[in-house]
Structure formats: structure tokens, C-alpha cells
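sequence plus predicted model, see below.
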Amino acid sequence: MKVVKFGGSSVADAEQFAKVKAIIDDDNERKVVVVSAAGKSAAEKIKITDLLINLDKLRLNDSDYSEVLDKIVERFLKIKNNLKIDFDIENEIKIIENNLKSCSSDYLISRGEFLTAHLMAAYLGFKFIDAADFMTFSNGEIDMSATADKLANLYSENEKIVVPGFYGSQNNNIQLMQRGGSDISGAILANILNADLYENWTDVSGILMADPRIVSKCKRIDSLTYGELQELSYMGFNVFQEEAVQPVRVKNIPTKILNTNHPHSGGTLVVDRIKRNSKQLITGIAGKKNYTIITVKKYQLNKHLEILQSVLSIFQKHNLVVDSVPSGTDSFRFLLPQHELKGILNVVMSELKSKCNLDEVYVNDNIALIAAVSTELSSRPAIAGRIMQYLDKSLINIRLVIQEGSDMKIVFGVSNADYEKTISNIYKNAVGQ
């Protein structure tokens, strides 16, 4: 049995709905379908979720939201009417309209997935199961045990169902996941139902080795491990939600990332272990711009834990989440996204200098972090050195190098200005065209 998830672009309009149906009809094992809210298409430039967020802001500010509401209603009625779907969506929309004055923001924003899933279920002839009836939150986290128990009461083996992604419930109240949460919903269902395969259908034919806006004719990753996917997602790959990896990983359920618009063009398979071509140095390259490095120095700092504790307490006081990197016996570096320091950097620096008994404190701004990811790094440690040689020959100034303890990722810190050049250089030399 396969659990399949379709992203917003895959269900954006009637034409995309028809593509989904063709994919489902092509394989009888695709029995559990998870959908996002209708997204953007050539004809529809705004995602339903974004329209609902706008609607929510307007109604909370007692502003006129009729135009936005009409646009949302029009989108759903257009899909229904174009495909002649036998479902009374008008009644479901009326219920939502009646709740607008008193409902929570999570309830309202989740209605995109709710209505899209209702239409898809009716179109496919599948049973609709509301995620709110089984996807259970406890203290802000999914309670897998409670979720499995509730789903068992709603789902019969081999039944064909459609489920809205992106939300569940806590104490009988709708609770949203983070954006992209439909990936997580699908992965959780694959876990609970012990799926043979979890298919994640998007608008790209798998995962590319690097950003195609930077590397033209970039190669596709045909297969990678769960660990590699998690590291790449954390460092900026947006094809697959990072938190969606663990539910399938713990049960070793293969995941395939496919293209709804080109279903037979191949994709990327995610599995537990892979035997690779020894000529390929890395699996993928990802990165993020706009980091700040705060460096603190004190003679034999590694022996003064009380000083490190006082430094960390200042970060904690300002609600800053930092990554720390020891850079010698006398110094530590702390990495923070630049936006988190906006408006408070001078205050933080002043407190570090006045309260922590340090010899020196300084800042490097506009730093980009670029990760080269591969399970090969553990068995071939010389890869890191070879990549550094490539960068050195290109006169790229490396400000920071972090070799992860997992030996799956090496991170290079460079200036924002060298971001694209660094990714292109690593790809050219470590992957090749």
C-alpha cells in the first residue's frame, strides 16, 4: 500500500485535479491520499492558504474581507463546476462563513486543506477523513500513539481515503502545523499505516544536487539517504519538509519525490542506505545567507566554563538560539541568523564585553553557510580537504569550517558575496557536469 501526498501546485485547479486522478488511477496501491490546499498555477497567482491568511487578518482588524472571501469561494466553485464534482461544497463554505466571527485563526487557515480534500475525495470516489478527527497534538507536538488509536477507529485496511494535511487538533481545537506541514501529515500516515512507499508529489522531478538558479543543467539526485535529506532540508532545500523525514525513517519506509506534471520522468528515492559510485564526492549542496558570527576570546577559555556559561546566559536572556563552534583553546564562535540580532546586536555586544570578563569580542556579518552533504564523508575524510583546495584555487575566502560529528556534512562559512560562486565551484569540482 502506498501513501501519496500532493502539494498545493498539484491541486491548484481543475486541470491539476485531473492529473492527480490519472496518477491515482494508474496504480491501485495508491490508497491513502493527503492533499495540501489549492496552490498557485498559471491561472491562479495566489495560494488559497495565503488568501485565508489575508482573510484572517482583515476579519481580526474588523476590515472588509468580502473581496478576499469571494475570491476563495470562486476558486473552489470553479474546480467543482469544471469537473462536475458531486459534492455540496457550498454548504461547507456556508458553515465556515457562519463561523468567521468567532473561530480561531488556525481553524480558518486550515479550511484550505479541508475544502480541497473534500473536493478531491468526491472526485476520486474515496472516503474523506478529517485530520482533526485523528491527528492529535499534545503540548504542541503530534502524539503518535493517540493519533494511531484514533485513526484505527476511522480507517479500515485497504480502504481508499483522502485526508487534508497541515493540521490536526488539540483539546478539540484545530491546530496548524508549520507551513509545508502536509509533508509531515503524509509521513505520519505512512508510519502509522506501515506503507510500502510514501510518494510526495510536487512540481519538480525529484531533488537537484544544487540550486538550479545557481547551477545551470544541475543533475538530479536519483537516490539519497534519510540522513542526507534531513541535512539538506535543514540547510535550505525546500522540496521536502525537514520534520517529515523522521516518521518514515524510523520505520524504514522508502520515500519517493515525484512530479505531478511529469509523472513518468523519474524522481528521487529516499532510503536508509545506498551504495554509491565512488567517483561522486558529494550527494548535494545547500546553503543559507545572512548569518552573523560572534567570536569571544579569553586565554585558555576552554578551561573557564563559568565564562562560557555567562556568555550563553546573555544569549538566552535575549531569546537567541545559537550554534557554538570551538575554534581553539582561547576562542569560541557563535552562529546566529542575522535577522534575530536586528535591533539588539549592539546591546548583546555591550553586555558580552562588560559582563563576561573576556579578552576580546568581535562580529562578522553577512556570512553565508554552505553545506556539502554525503554519507561518503565518513569513509572518505579527504573529501573535505579536496573541496577546500578547490575553493582556495578560486580565491574564495573561507571564514569558517564545521565538520559535523555525524561525518555526513561539512559546512563552509563565506561572505554573502561569495555564496553563488562557492556553490558553483563545489558543484563543478565535486560533482561535475
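That came in fine, so what should we check first? Numbers count the residues shown, from 1 in each chain.

C-alpha only now, for contacts and for neighbours.
OK.

show me what counts as buried in stretch 53-66.
Neighbour counts using 16 or more other Cα atoms under 10 Å place 53, 55-56, 65 of stretch 53-66 among the buried residues.

actually stretch 6-24, sorry about that
For stretch 6-24, a neighbour-count test (16+ other Cα under 10 Å) marks 6-14, 16-20, 23-24 as buried.

going along the chain, name the strands of the stretch 201-350 of the chain.
207-208, 220-221, 223-225, 255-259, 268-271, 284-297, 323-326, 331-337 (DSSP state E, counting those that start in this stretch).

those strands: which one's closest to residue 133?
strand 255-259 (25.6 Å; Cα to Cα).

and the closest one, how far out from the chain middle?
Put simply, strand 255-259 sits 15 Å off its chain's centre (Cα atoms, centre = their mean, to the nearest Å).

for stretch 120-137, same thing?
The chain centre lies 23 Å from the centre of stretch 120-137; the measure is Cα atoms, centre = their mean.

and it, end to end?
One end of stretch 120-137 sits 25 Å from the other (Cα to Cα, to the nearest Å).

what residues sit buried inside that stretch?
In terms of neighbour count (16+ other Cα under 10 Å), stretch 120-137 has its buried residues at 120-124, 126-132, 134-137.

second one coming, line it up with the first:
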Amino acid sequence: MKVVKFGGSSLATGNNVNQALDIIKNDPKRQVIVVSAPGKRSEDDIKVTDLLITYAYTSLRSNNYEDIANEVFKRYELIAQYFDLNESDLTEIKRILLTLPKLSYPNADYRMAAFKAHGERLNALLISKILNHQGIKTRFLEPKDVGLIVTGMPNNAEVNPETYVNLKRVKINKDERIIFPGFYGITPSGHIATFSRGGSDITGAILARGLNAELYENFTDVDAIFSANPNIIENPKPIKKMTYQEMRELSYAGFSVFHDEALIPAIEGEIPVNVKNTNHPEKPGTLIVPEEGFVPKRTITGIAGGKNFAALYLRKYMLNKGAGFTLKLMEIFNRHHVSYEHMPSGIDDLTIIFKKDALSDQLIDVICNEIQTSLNPDQMQWIDDYAITMVVGEGMKDKLTLCASILYPLGKKDISIQMINQGASQISIMIGTKRKDEEAVIKTIYDNFIA
């Protein structure tokens, strides 16, 4: 049995949905289908999830929310009309949609989560009706039906281990398809909570692990995961096969094809993941597999970069002799709920790297003030102009001169390296530079090691 997930761009229109259904029908093993909310139909279109966010705000401010509710409903209605569904088939969808503002929620965050989740919920309900209309035995299941339990924040939830116990009890007949909404789960008290944006990938991986699938197929709008960003490198080489760890490292720095958190359930269940294109399902895509037994074809698998980073540089003489410095630093971060990405250090200094989008200017000032007061560093510098490039590959292990080989062509181009760090796994090298140099770093490394 395979678990299949379709992204929003693959389900944006009736024609898109029809392509997805053809893919499902072409392989009887594709029994569990996870769907996203309808995405953009064109560059200037609006995703259904974003319409639902507007719906949530509008209905909170006034009772005059029919226009936005009808705009959301119209997206599902157009898809239904493509498949000649009866108007009565849409009655339930419209009723659920119009009921959302009238329900009771614990607070505003849970309310927003419920509105957002209905993009996926209503689309799953609609697609199950379409398949049954076509004579294909289909069952609509959602998190409350199978016990997909989540905890944490209402709009940034995490799967609870109880979920996998519950999923083992789910029975799927060989002659039926299951349509399941992505992006959300149910809290222990029965309320809807969503994963982070793009969380349908997470749902698919959870079901793949919990149902012990032989493969998790993730259909999107690209032919494969590429070895570098196509917006930076013209026609980069596709990656045919890579490991979980390679994908995790690349996703961290900017690979946006596959939600980086989504790999965790697949890794835990050792379920291979196949990223494929809905528009070209015959192409092999990229297969993501466990590390054991993997034989790399080249030294470097991929390069990814991100400009959304910042760094805090601290110098304290005799830092290596002073106990408690790092502990006090971590206590300050913990007090303000700030997580850091990396902390390369030297004998007298260390650099803490953050993702910039998690910090406000006010929070940066507060943290720096507390560090100055509590730790009294000899030098402290906030570096806002920071980019990180990840060079990743299972073939990098035991290549003793690789760092030098990478740095040499960068030096010839007068690219200033702010930081370089090789992970303990030996399959990644992190390079910190100024933002203006990030694309040049990627192009240079790609030309020298992958092209």
C-alpha cells in the first residue's frame, strides 16, 4: 500500500484534480491519498487557505461575511462542476463552511486553526464525493476518525506518539481508496490544531509511518528535487536518489520542495519518500531513502542557500576556561523562547546563528542588553547581513581535502567567508557569508563540483 500526497498547485482546478485522480487510478496500490487545500490557479490568484484566513478575520469583526464565504465556496463549486457533480453534493460543504463562524473555540488561535484547516478538510470531502461519483469506492477519513492526535500550539502543532498506536487499528479494504485531509490534527480535548504552513507533507508522512506504507509518494509541481536552486543555476541536475539526512540538511538552508519537518515520521518508520511531478507522473522524480546501504554517485549531492539568517558574535577572553558562560547564554534565549541554529566557537569567541524571521528588532535589543549585563563580553556584535550556504552529500565523508577544495575557488573570486563549519556527520559543510555573496557561492561550488 502506498500513501500519496497532492499539494495545492496539483489540486487548484478541476483539470488539476482530474490529473491527480488519473494518477491515483493508474496504481491500485495508491490507496491512501492526502490532499492539500486548492492552491493558486495563476500567479495573481489567492490560495484557498489565505481566503480562509481572511474569512476568519472578517467574520470576527462583523456579521457581514457572506461575500468572502461565497468566494471560498466558489473554488470548490468550480471543481465540482468540472466533474458534473449534483448541486446536492455540495450542500454539506457549504453548510460546514457557513457554520465555522458560529462555532465555539477556546481562543482566537484555535479559531484561526479551525478556519485554516477547512481548506484541506473540505477539499478531501469534495474529492471523495468525486471519486464515488465516478464509481470508485472511496471513504473520507479525517484526523478525528483515526485518532491523529496533536499537541503544542494551535497553529504549530506536533504529532503525539499516541497517533501511531491509533493508526495501527485502522482497517483499509483492498478495493477502496481513502481520502484524507492534510495539515491538521485533533488535540486531546477534541479541537483542531494545524501543523506549520506546508504541513500536508507532515500528514502524509505520519500516515505512511502509522499505516506501514511501502512508499510515500509526494506529488508537487516539479519533476524532481534539483541539486541547486533553478532560479540561481540554469537547468541544474536533478537528484535521482538521496538520503533522509541529505534532504534534511538541504531543506534547512532553503530547499522548499519538501517540508523539512515532514521527513521525521518517514525517517522513524524507514518509509522511502518519492517526490514526483503531478504533471509528469511518468518521470522517476527523486527517491529519498535511509542511509543504510546507500551508495552515493557523486561527492556533493546538492547546494542550498538562505539569506534569512542573522548572527550574534561574542568575544570573551579566556572563554574556554570560564564555566557557565554558555549556560547563562542559553538561559537568556530560553527566557525569551528564542532558538538558535548553530554556535561555532573558538578559544575566546563564539557566534550564535539565528533564523531572522523568528526575531523582531525589539527582541534583538532586549537579548543583547541582557547578554551585556549578565555576561559582560569584551566584544558583542549583531550581524544582520548574513547568509548560509549548505553543501551536502553522503559522498563527502572522509574527503579530507574537500573544505580546501571548496574554499579555493571562492577565494579566487574574493568572496569573504564569515564562517565555515563541517557537521559531525561529515555529510555537510556550512558556509556563512554576506547576503550579496550567497548566489556567487552557490554558482561557484556548483560549477566546480556538480556541473
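Now that the structure is in, tell me what you want to look at. This one's a predicted model, so the numbers in the text were calculated from it and none came from an experiment.

coming back round to it: out of the buried residues of stretch 53-66 of the first structure, which is nearest to residue 414 of the first structure?
residue 53 (36.3 Å).

give me the contacts around the host helix or strand of the closest one.
Using DSSP states H and E, residue 53 of the first structure sits within helix 48-60. Residues outside helix 48-60 of the first structure that contact it (Cα atoms under 8 Å, 6 or more residues apart in numbering): 37-39, 64-65, 68-69, 72, 100-101, 105, 108-110, 112.

likewise stretch 272-288 of the first structure?
With contact meaning Cα under 8 Å, 6+ apart, stretch 272-288 of the first structure is reached by 208-211, 221, 223-228, 232, 235-237, 249, 252, 254, 368-377, 383, 423, 426-427, 430-431.

make it 7 Å
209-210, 224-226, 232, 235-237, 252, 368-374, 383, 423, 430-431 (Cα atoms under 7 Å, 6 or more residues apart in numbering).

how long is that stretch from one end to the other?
The first and last residues of stretch 272-288 of the first structure sit 26 Å apart, counting by Cα to Cα.

kindly report the same for stretch 147-166 of the first structure.
So stretch 147-166 of the first structure: terminal residues 14 Å apart, Cα to Cα.

kindly name the residues of the second structure that line up with stretch 239-259 of the first structure.
Aligned using TM-score structural alignment, stretch 239-259 of the first structure spans residues 257-277 in the second structure.

tell me the buried residues in that stretch?
Here stretch 257-277 of the second structure shows 257-267, 269-277 as buried, counting by 16+ other Cα under 10 Å.

those in helices, which ones?
Among these, the members falling in helices (DSSP state H) are 263-267, 269.

quick one on the thing from earlier: so which of the contacts of helix 48-60 of the first structure belong to helices?
Counting by DSSP H, the contacts of helix 48-60 of the first structure contribute 68-69, 72, 105, 108-110, 112 to helices.

trace residue 427 of the first structure over to the second structure, please.
Correspondence of residue 427 of the first structure to the second structure, assessed by TM-score structural alignment: residue 446.

residue 183 of the first structure now?
Checking TM-score structural alignment: residue 183 of the first structure goes with residue 201.

so which helix or strand takes in the match of residue 427 of the first structure?
helix 438-449.

what is that helix packed up against?
helix 402-412 (3 or more Cα pairs under 7 Å, 6 or more residues apart in numbering; DSSP states H and E).

what segments of the stretch 1-150 of the first structure are strands?
Listed in chain order, the strands of the stretch 1-150 of the first structure (DSSP E, counting those that start in this stretch) span 2-6, 30-35, 127-128, 137-138, 141-142.

now render those as TSV, adding distance to residue 320 of the first structure.
Formatted as TSV, those follow (distance: least, Cα to Cα, whole Å):
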stretch	distance to residue 320 of the first structure
strand 2-6	35
strand 30-35	35
strand 127-128	42
strand 137-138	25
strand 141-142	22
